[in-house]
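*Asks:* Model the structure of this input:
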Amino acid sequence: MTSRLVSKGAVNVFLLIAAVYTLLPLTWLLFASTKSLSDLYSTPGFALSDLNLGANLSAVAAEGDGIFFRWYVNSLLYAGGGAALGALISVACGYAFDKYDWRGKERLFGLVLLGVLVPTTATAIPLYLLVSKVGLVNSFWSVFIPALVHPFGVYLARVLSTGYVPGEVLEAARSDGAGEIRTFVSVALPMLRAAYVTIFLFQFTGIWNNFFLPLVMLSDQHLFPLSLGLYSWNTQVTAFPEYSTLVITGSLLSVVPLLLVFVFLQRFWRAGMTAGSVK
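*Replies:* Below you'll find the predicted structure:
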């Protein structure tokens, strides 16, 4: 009994240390965003000073005629639209790999798994060359369309389809006269709701934090996502120190959508991550 309590206590201590370590950067960001430029460099990182958050927010909104909020909308379109459509494509592909048989299926799925191993930064230059061939460089679509492809989402959707969608239910729907598309949309897709949300969260986070692909594709700052826009401000900090508070406050605002998405969708995400564990 004593050894069990010690073991449980050690695990809890380790988890507490991990949680504190994870929250330290966000806590520093929260403190730093409330400071003026002089306090930012003259006070300790986790020390409170005169609350200057309102002035910092006003400065962010005023800089470049409100260009920050244009970046914000761009990121929401890239990440929200790309994740919503991309997750649907991944679920449909995973469902097809799971429920249908065709020649060369496993070989094709092996190529999908190979895509999981390739880092996204390695594909940015080839994608740029392909996009330039069709004349879409420096456009919204040059960032949006590549975000729809998510090999890990296809793999995860296949695994979750195995655990969530019984073959007997699909056969019953087909016996009632439903076609394959109707069966997928009306029967399988509702069962894969948790899988869809899980993939959506992975893809939303990945697109929201994507930096290298927009850096390669875009030169018009009105098309920048937040990651690239804040980077452009950060490059000017050496010459213009006042950009430090803009970058910090903008970084704090950029975290808000990720927190909201995970808070409101966490029950589906948790269900999706545990799917198949009891099977």
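*Asks:* For the rest of this, base every contact and every neighbour count on C-alpha atoms.
*Replies:* Noted.
*Asks:* Could you measure from the spatially most central residue of the chain over to A157?
*Replies:* With distances taken as C-alpha atoms, centre = their mean, the residue of the chain nearest its centroid is T205 (1.2 Å). Going from T205 to A157 by C-alpha to C-alpha, to the nearest Å gives 17 Å.
*Asks:* Now the second one, please; I'll put the structures next to each other:
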Amino acid sequence: MATARPQPAAAAGRRRPHRPRPQLVPTIVLLVGAVYCLLPVAWVLVAATKSGSSLFSTFTFAPGDALFANIAELSAYRGGQFWRWVANTALYAGVGAAASAALSGLSGYTLAKYDFVGRSAIFNMLLAGVLVPGVILAVPQYLLLAKVGLADTYWSVLLPSIISPYGIYLARIYAAAAVPDTVIEAARTDGAGEFRIFRQVAVPMMVPGLITVFLFQFVAIWNNFLLPFIMLADDDKFPVTLGLYTLLNQGSTTPALYSLVITGSLLSIIPLVALFLSLQRYWRIDLLSGSIKA
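*Replies:* Here you go, the predicted model:
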């Protein structure tokens, strides 16, 4: 009976480790998606550097030299009206997102860590609220706020932005995973009250999740157009999206305003990029802590 001969050690040493082949199709799909998303941004970046006369004369990605002139002209429009729109947007997005993150964190923590009658029904209603588009709620919200005299005020944009069913859902999921029940019981044993436990124990553990809720809501409010369009009539209260829309409508009779709209669009995305770059460290800290726990 023949027996298998062992392979020499030299032959075994010559074997190359198996390397996974790169998945070509997913890589191509991701590249196409990245180009599709970034191409309009690149065009806005280039178009903002061109003057009004050369903006639509030739379609090229060659940058011009009129960026600072366009910014100066935009800043001088109606005595700096554009920067007032930016300040209004920062107010709506900053205050609305901060209040939404705080309310979502408290609501999500309550749904995750307390057992009370109707908890499942409330959570199911929140899930149903996630599926309802904001477009459907805009007109009823306007009618309610107009009934109490808050239409065409800052509150008419701020109040509907505070409650976010999706933010509460994310906070509930994150609180259930990030805040151990044993830590809460230990704090109760030490005599801490429920709100103190939430403020001093749960909130530090939920910071990455709350930052995510804040970012999602900030971007949603910053880019919101329909709600301010319905709620506001005074252009001094307009956010930047609605303000640029009014400039775009005037561009049909004054084509020189098109370059101002494009320049304003470029300037309006800079705060979002800066916010993401400044807050992404919280996600890195959370991933690092997760790997240490694992």
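*Asks:* what's the TM-score here?
*Replies:* After superposition, the two chains reach a TM-score (TM-score structural alignment, normalised by the length of the first structure) of 0.94; 277 aligned residues with a C-alpha RMSD of 2.1 Å.
*Asks:* hang on, the earlier thing: which residue of the second structure sits opposite the residue nearest to the centre of the first structure in the alignment?
*Replies:* In the second structure, the residue matched to T205 of the first structure (TM-score structural alignment) is V219.
*Asks:* Could you list every helix and strand in contact with the helix or strand where that match lies?
*Replies:* Secondary structure assigned from DSSP states H and E places V219 of the second structure in helix 207-222. Packing contacts for helix 207-222 of the second structure, counted by 3 or more C-alpha pairs under 8 Å, 6 or more residues apart in numbering; DSSP states H and E, involve helix 81-113, helix 165-178, helix 257-293.
*Asks:* Just tell me which of the ones you listed ends up closest to F225 of the second structure.
*Replies:* Closest to F225 of the second structure of these, according to C-alpha to C-alpha: helix 81-113, at 10.8 Å.
*Asks:* Taking their axis directions, the closest one and helix 165-178 sit at what angle?
*Replies:* Here the directions of helix 81-113 of the second structure and helix 165-178 differ by 50 degrees (axes from the mean of the first three to the mean of the last three C-alpha atoms, to 10 degrees).
*Asks:* Would you mind getting the average deviation of the helix or strand following helix 81-113 of the second structure from the first structure?
*Replies:* Next along the chain after helix 81-113 of the second structure, taking DSSP H and E as the criterion, comes helix 119-131. Its match in the first structure and helix 119-131 of the second structure itself, once the structures are fitted together, sit a mean 0.8 Å apart by mean C-alpha distance after the TM-score superposition for the first structure.
*Asks:* so what corresponds to F240 of the first structure in the second structure?
*Replies:* Match for F240 of the first structure (TM-score structural alignment): T254.
*Asks:* Contacts only, for the match of T205 of the first structure.
*Replies:* By C-alpha atoms under 8 Å, 6 or more residues apart in numbering, the contact set of V219 of the second structure is A93, L272.
*Asks:* what's the answer for the one 10 residues further on, then?
*Replies:* If a contact means C-alpha under 8 Å, 6+ apart, then F229 of the second structure has L242 as its contacts.
*Asks:* Residue in the first structure paired with it?
*Replies:* Using TM-score structural alignment, F229 of the second structure lines up with L215 in the first structure.
*Asks:* about what we covered before: what's the burial count for the match of F240 of the first structure?
*Replies:* 11 (other C-alpha atoms under 10 Å).
*Asks:* Count the neighbours of the residue mapped onto L39 of the second structure from the first structure for me.
*Replies:* Aligning on TM-score structural alignment places L39 of the second structure opposite L24 in the first structure. Applying other C-alpha under 10 Å, we find 12 residues neighbouring L24 of the first structure.
*Asks:* What distance do you get for L24 of the first structure to A18 of the first structure?
*Replies:* With distances taken as C-alpha to C-alpha, L24 of the first structure is found 10 Å from A18 of the first structure.
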